[in-house]
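Enquirer: sequence-free structure coming up:
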């Protein structure tokens, strides 16, 4: 069976997701929603030969009987209401990160999805990548974990707009923006998938002129060790990410799109390459697993992803509140 999917959000990440999803041969783009008809037509035009319904009315989009699922990549602040409407319309939901503004909103969505017998899956691409899985499996090789540092800093051209006095959505708290929920959530998601939910967390943000965070440092506290996370949309960093252990360390050049996993022994000074060849389409592994979960009705795997999404949001929501970085739904 092939799942017919409709998309909300016609930006670059949506194109990337659709390309990768269709490459699995388990997804088919069947509908596009955009507020502007021109944007919907332009998006659909890139998929010649496919029958794609175009909508500028969300209610009609949700009511399309041909859709099995909806992929939501709209501005962050719209995720909750749009996911809720899609679930009420009987569609599975693939929800781009960050899922919601508050844990209460996410609780409501998961409760609704279960009551409808539908899947709600947050789109964490990196934890499904082959080399991320190798990284996680290899933690047993380093002995007792002593700590970790995870970095994801990538300059955004929209920061230049901020410097000119503008307030783009991604740096606007009213739209659910900020570096933590855009870039930092990848580092939190990585740590939680590798080590579980932390006992406590503190965030030290760099507040910019819009009132949002342009970057910052986050510490996650576990029993016996601490994980340091760095994220920013104001600059790009080439610093690797590393997990330190009593026997050895694991090093990856990036925390997403990981090209190699290196095991470094401090005693012998030897380095062993553990990684595999990464796939060309970096969202394909994610889309493959999402389709598998839905088609096989794998509630166990869905439950693990649900627990992960809950734990990540609990961290980011807590540290935002600590720093007064409040979204409309959380004030």
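Expert: Yep, it's here. Since this is a predicted model, take the numbers as computed values, not measurements.

Enquirer: make it CA atoms for all contacts and neighbour counts henceforth
Expert: OK.

Enquirer: could you pull out the helices for the protein?
Expert: Assigned helices in the chain, in chain order: 12-23, 37-44, 58-62, 79-88, 103-116, 130-137, 158-163, 179, 185-195, 284-296, 299-322 (criterion: DSSP state H).

Enquirer: so which of those helices gets nearest residue 214?
Expert: helix 179 (5.1 Å; Cα to Cα).

Enquirer: And the contacts of that closest one?
Expert: The contact list for helix 179 (Cα atoms under 8 Å, 6 or more residues apart in numbering) reads 170, 171, 212, 213, 214, 215, 216, 231, 232, 233.

Enquirer: hmm, try it at 6 Å
Expert: Applying Cα atoms under 6 Å, 6 or more residues apart in numbering, the contact partners of helix 179 are 213, 214, 215, 232, 233.

Enquirer: Just give me the neighbour total for residue 277.
Expert: 10 (other Cα atoms under 10 Å).

Enquirer: roughly how far apart are the closest residue to it other than its chain neighbours and residue 276?
Expert: Leaving aside its sequence neighbours, residue 277 sits nearest to residue 259 (Cα to Cα, 6 or more residues apart in numbering; 7.0 Å). Look at residue 259 and residue 276: by Cα to Cα, to the nearest Å, they are 8 Å apart.

Enquirer: same check, this time on residue 237
Expert: Distance from residue 237 to residue 276, counting by Cα to Cα: 24 Å.

Enquirer: Burial check on residue 136, number of neighbours?
Expert: 15.

Enquirer: now the nearest residue to residue 183 once chain neighbours are set aside: how far from residue 154?
Expert: What sits nearest to residue 183 in space, not counting adjacent residues and going by Cα to Cα, 6+ apart, is residue 231, at 6.0 Å. Distance check for residue 231 against residue 154: by Cα to Cα, it reads 8 Å.

Enquirer: let's bring in a second one:
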């Protein structure tokens, strides 16, 4: 099994560990946290906690001979420095989305990974779901693609904190937050994996009191069609995601945790026929990605690493450009960081 450590002791990390252990290809051997109490509390959730090493220094984790791989789910703004330190130490890295704040940081990390001969992969969990793969394989049913609508709008309880005058990380540019890079990135990644990097992109955000984007509409232009993306953490929506073509429409109810794929024929002898594709969703929603990553790491499948690198580069090419065009700058992009500095758009609503 792959002996791995984790950085980031939050719910998503527990989900990854659960999914990874369920594959029987991973074994949690180390936990890093800024405090030993937090690390111990995380490790205590697992039956073999006594054999899990606790680290409060990144250098200690990086230099540990007991792990080969590190899963990183720290705050977005810390991804780059955490991943670079692990890669330089010769560890494989699974890096939660968004991998980095800028394309330059991402390029640097992939360069370090190549120099050390290790795997770096961004954790776009939904792209590894069985039903997303069914969606991708079924595009040929559509004939020429005419467009797509991809949606991820989910009200966040942390927006209540914003309305109380607080600054949660996910709504703070200082920590690399905002709806586009938090939820919108799922839709952008799906579009890039399905269709490749777009020719052009334009983002129309709603800016909240923290100066970050709470939601917005993104349009990706491809040759002959466009993809509309609605992403939000300040309002919810039950709208499905769809891909339209000459011969029909493919529909999924959600962009992640996809329960079904449906094809509706729009012409010819099968006009009006509704066809269910794929099967039910995996109960542990990070198990499928953990399975794929284990194979890539075990086999050192750098051809597959390169494929996923292109997806990551396509995604950050969109998100970085669209953020900058709307003045949504992260600290690394500003000479003098400050709360709400350099933001434009709609404040608090239309």
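Expert: Sure, I can see it. These numbers were taken from a predicted model, which means no experiment stands behind them.

Enquirer: TM-score for the pair, please.
Expert: Once superposed, the chains reach a TM-score of 0.98 (TM-score structural alignment, normalised by the length of structure 1), with 330 aligned residues with a Cα RMSD of 0.8 Å.

Enquirer: Looking at residue 231 and residue 154 of structure 1 now, which is surrounded by more residues?
Expert: residue 231 (29 against 17).

Enquirer: My guess is that one contacts residue 153. True?
Expert: Yes: here residue 231 of structure 1 reaches residue 153: they are 4.7 Å apart, a contact under Cα atoms under 6 Å.

Enquirer: Burial check on the residue nearest to residue 110 of structure 2 when sequence neighbours are not counted, number of neighbours?
Expert: Of all residues not flanking residue 110 of structure 2 in the chain, residue 120 sits nearest, at 6.8 Å (Cα to Cα, 6+ apart). The number of residues packed near residue 120 of structure 2 is 29, by other Cα under 10 Å.

Enquirer: does residue 120 of structure 2 really touch residue 96, like I thought?
Expert: No: the pair residue 120 of structure 2 / residue 96 is not scored as a contact, 10.8 Å apart, by Cα under 6 Å.

Enquirer: Per the alignment, name the residue of structure 2 opposite residue 297 of structure 1.
Expert: Counting by TM-score structural alignment, residue 297 of structure 1 corresponds to residue 300 in structure 2.

Enquirer: Give me the aligned partner of residue 218 of structure 2 over in structure 1.
Expert: Mapped onto structure 1 by TM-score structural alignment, residue 218 of structure 2 lines up with residue 218.

Enquirer: count of neighbours near that match?
Expert: Neighbours around residue 218 of structure 1, by other Cα under 10 Å: 24.

Enquirer: I figured it hits residue 205, correct?
Expert: No: if you go by Cα under 6 Å, residue 218 of structure 1 and residue 205 don't touch, sitting 8.2 Å apart.

Enquirer: Could you measure from residue 183 of structure 1 over to residue 290 of structure 1?
Expert: Distance check for residue 183 of structure 1 against residue 290 of structure 1: by Cα to Cα, it reads 22 Å.

Enquirer: Compare those two (neighbour count), which wins?
Expert: Using other Cα under 10 Å as the criterion, residue 183 of structure 1 and residue 290 rank with residue 290 on top: 25 against 22.

Enquirer: so how far is residue 175 of structure 1 from residue 75 of structure 1?
Expert: On the measure of Cα to Cα, residue 75 of structure 1 and residue 175 of structure 1 end up 7 Å apart.

Enquirer: same question, residue 239 of structure 1
Expert: In terms of Cα to Cα, residue 239 of structure 1 sits 30 Å off from residue 175 of structure 1.

Enquirer: Then residue 80 of structure 1?
Expert: Counting by Cα to Cα, the gap from residue 80 of structure 1 to residue 175 of structure 1 is 12 Å.

Enquirer: Looking at the two, which is more packed in?
Expert: It is residue 80, of residue 80 of structure 1 and residue 175, that has more neighbours when counted by other Cα under 10 Å, with 20 against 17.

Enquirer: Spatially nearest residue to residue 201 of structure 2, not counting backbone neighbours?
Expert: Going by Cα to Cα, 6+ apart, residue 201 of structure 2 has residue 220 as its nearest residue, at 4.5 Å.

Enquirer: show me what contacts the spatially most central residue of structure 2?
Expert: Nearest residue to the geometric centre of structure 2 (Cα atoms, centre = their mean): residue 97, 3.3 Å. Applying Cα under 6 Å, 6+ apart to residue 97 of structure 2 gives the contacts 122, 123.
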